[in-house]
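Asks: Below is the sequence, then the predicted model.
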Amino acid sequence: MLKYLPNAITSLRLLLAFPLGMLILQQDYAMALAVGLLAGITDALDGFAARRLGYFSRFGAALDPIADKLLILVTFACLAMIELVPIAVAAVVIGRDLVIVVGAICYRLLVGPIEFAASKLSKLNMLVQICFCVMLLALQLLPPLPAYLLQGATVLLIAIAVVSGADYVLTWSRKARQQNASAS
């Protein structure tokens, strides 16, 4: 039964995306913060459980980034809709994930099977995104931070999104060239 635990945790994160989005749109920041924290914890727990228990599966390897991307898409879209983040910031974050997804589909169609493995930069990106969203939701319940701290967090969020997105594009472009060269 324990072998299903990592995938169950990832599935929970996938299912939390829509309630989190609805709570943000309803501006129920306390509940959104609780759900957001739970989603963030599941992101750490599923990988830990898979490593600790030794239960890795292709399904889990594919489901984890899908859950991450859906959670980020819904969260940033909703934060932008209620104007807690500028649309441009949400576009950078969501755009990064769309580029990765489209790139993965193209790679699969044009080159071959894809290894599902997050880079260290991608893991850092997810951590920054989760922390940014938690901070933003918490700020709706707490006294405001100095503007420069929120601006700094936003710059960090954008920078890591761009750098980690570029890393994926460069890494997978190199793999595609190597695959095509070895096939010739």
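Replies: Thanks, I have it.

Asks: Please make it C-alpha for all contacts and neighbour counts, starting now.
Replies: Fine.

Asks: In space, not sequence, find me the middle residue of this protein.
Replies: residue 68 (3.8 Å; Cα atoms, centre = their mean).

Asks: so who does it touch?
Replies: Residues in contact with residue 68 (Cα atoms under 8 Å, 6 or more residues apart in numbering) are 13, 14, 43, 126.

Asks: Which helix or strand contains it?
Replies: Using DSSP states H and E, residue 68 sits within helix 58-81.

Asks: mind listing what's buried in the helix or strand that that helix is followed by?
Replies: Downstream of helix 58-81, the next assigned helix or strand under DSSP H and E is helix 87-110. Within helix 87-110, the residues that count as buried by 16 or more other Cα atoms under 10 Å are 89-98, 100, 103-104, 107.

Asks: ok, and here's another one to check against it:
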Amino acid sequence: MQGRDIPNLLSGMRILLIVPLVYVLYQEEYFLSLWIIVVAGISDGLDGFLAKRYQWQSRLGSILDPVADKLLLISSYITLALLGHLPYWLIILVFSRDLIIILGALAYHFLIDHFEMEPTSLSKLNTLWQILLLISIIVDQLPGFRISQIVDGLIYLVAITTVLSGIQYVWHWGIKAWRVAKNRKSGFDSCRRQTETTHHS
């Protein structure tokens, strides 16, 4: 193992934390759940720091890091919905947005051009609200804490930024696909004209 593999290992560790996190959440062990989330957050910050500080970025890392975060969030959200702490419409909204982005990315990659994961500012804000909502729900279940109004506000913030970031992704990559297709068509037409000119001469 080399040093540059550490960020990917930390991302892999966050994926492995999904099972124990879902288990303790379902058992309503909220204090332990909070500690697992703290560990996941520290590993997320550490792998990002190491990747940038020592130029240990990699293609695998650019995929693993957001995938690990997304799997942790969506699995926690589903568990909390089953326990009655989150509305199902929010789960459907978050999942639908992620599915649209994934299908769009695959379509762009295979039909248009090479796809690079580029989280937008709205997407980063949406992820931040999702994390804060997850933590707030867990804290709200701890003895002595009652922050249900904050939880309710965060639910709607997550919903709004989920919709807006989804629209932003579709718009951004749709325009990019249109430009690539337009440039290819222009290049094809130019090449065809040159071929016709050569043929006639």
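Replies: Cool, got the structure. What you are looking at is a predicted structure, and each value in this text was computed from that prediction instead of being measured.

Asks: Relative to the second structure, what is the average displacement of the helix holding residue 68 of the first structure?
Replies: Comparison of helix 58-81 of the first structure with the second structure after fitting gives an average deviation of 1.2 Å (mean Cα distance after the TM-score superposition for the first structure).

Asks: how far off helix 87-110 does that helix point, in degrees?
Replies: 150 degrees (axes from the mean of the first three to the mean of the last three Cα atoms, to 10 degrees).

Asks: In helix 58-81 of the first structure, which residues are buried?
Replies: 60-61, 63-80.

Asks: Equivalent analysis for stretch 151-161 of the second structure, please.
Replies: If you call a residue buried by 16+ other Cα under 10 Å, then stretch 151-161 of the second structure has these buried ones: 151, 154, 155, 157, 158, 159, 161.

Asks: can you list the residues you listed in a markdown table and add distance to residue 54 of the second structure and secondary structure?
Replies: Conversion of those to a markdown table gives the following (distance: Cα to Cα, whole Å; DSSP: H, G, I helix; E, B strand; the rest coil):
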| residue | distance to residue 54 of the second structure | secondary structure |
| --- | --- | --- |
| 151 | 38 | helix |
| 154 | 36 | helix |
| 155 | 37 | helix |
| 157 | 35 | helix |
| 158 | 34 | helix |
| 159 | 36 | helix |
| 161 | 33 | helix |
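
Asks: Could you check how far residue 66 of the first structure is from residue 104 of the first structure?
Replies: 12 Å (Cα to Cα, to the nearest Å).

Asks: Counterpart of residue 53 of the first structure over in the second structure?
Replies: In the second structure, residue 53 of the first structure lines up with residue 54, judged by TM-score structural alignment.

Asks: count of residues packed around its match?
Replies: 10 (other Cα atoms under 10 Å).

Asks: again, but for residue 48 of the second structure
Replies: Neighbours of residue 48 of the second structure using other Cα under 10 Å come to 19.

Asks: Which of the helices or strands spans it?
Replies: helix 30-53.

Asks: Quick one: end-to-end distance for stretch 133-150 of the first structure.
Replies: 11 Å.

Asks: Could you look up the SS state of the closest residue to residue 62 of the second structure other than its chain neighbours?
Replies: Counting by Cα to Cα, 6 or more residues apart in numbering, residue 62 of the second structure lies nearest to residue 117, which is 7.1 Å off, once chain neighbours are set aside. At residue 117 of the second structure, secondary structure determined by DSSP: H, G, I helix; E, B strand; the rest coil is coil.

Asks: Touching, residue 117 of the second structure and residue 61? I think so.
Replies: No - between residue 117 of the second structure and residue 61 there is no contact under Cα atoms under 8 Å: 10.8 Å.

Asks: can you tell me how far the residue nearest to residue 62 of the second structure sits from residue 161 of the second structure?
Replies: 19 Å.

Asks: same check, this time on residue 116 of the second structure
Replies: Where residue 161 of the second structure is concerned, residue 116 of the second structure sits at a distance of 22 Å (Cα to Cα).

Asks: Check residue 10 of the second structure too.
Replies: From residue 10 of the second structure to residue 161 of the second structure the distance is 28 Å (Cα to Cα).

Asks: same check, this time on residue 170 of the second structure
Replies: Taken as Cα to Cα, the span from residue 170 of the second structure to residue 161 of the second structure is 14 Å.

Asks: Repeat that for residue 154 of the second structure.
Replies: Taking Cα to Cα, one finds residue 154 of the second structure at 10 Å from residue 161 of the second structure.

Asks: Residue 82 of the second structure too?
Replies: According to Cα to Cα, residue 82 of the second structure and residue 161 of the second structure sit 23 Å apart.
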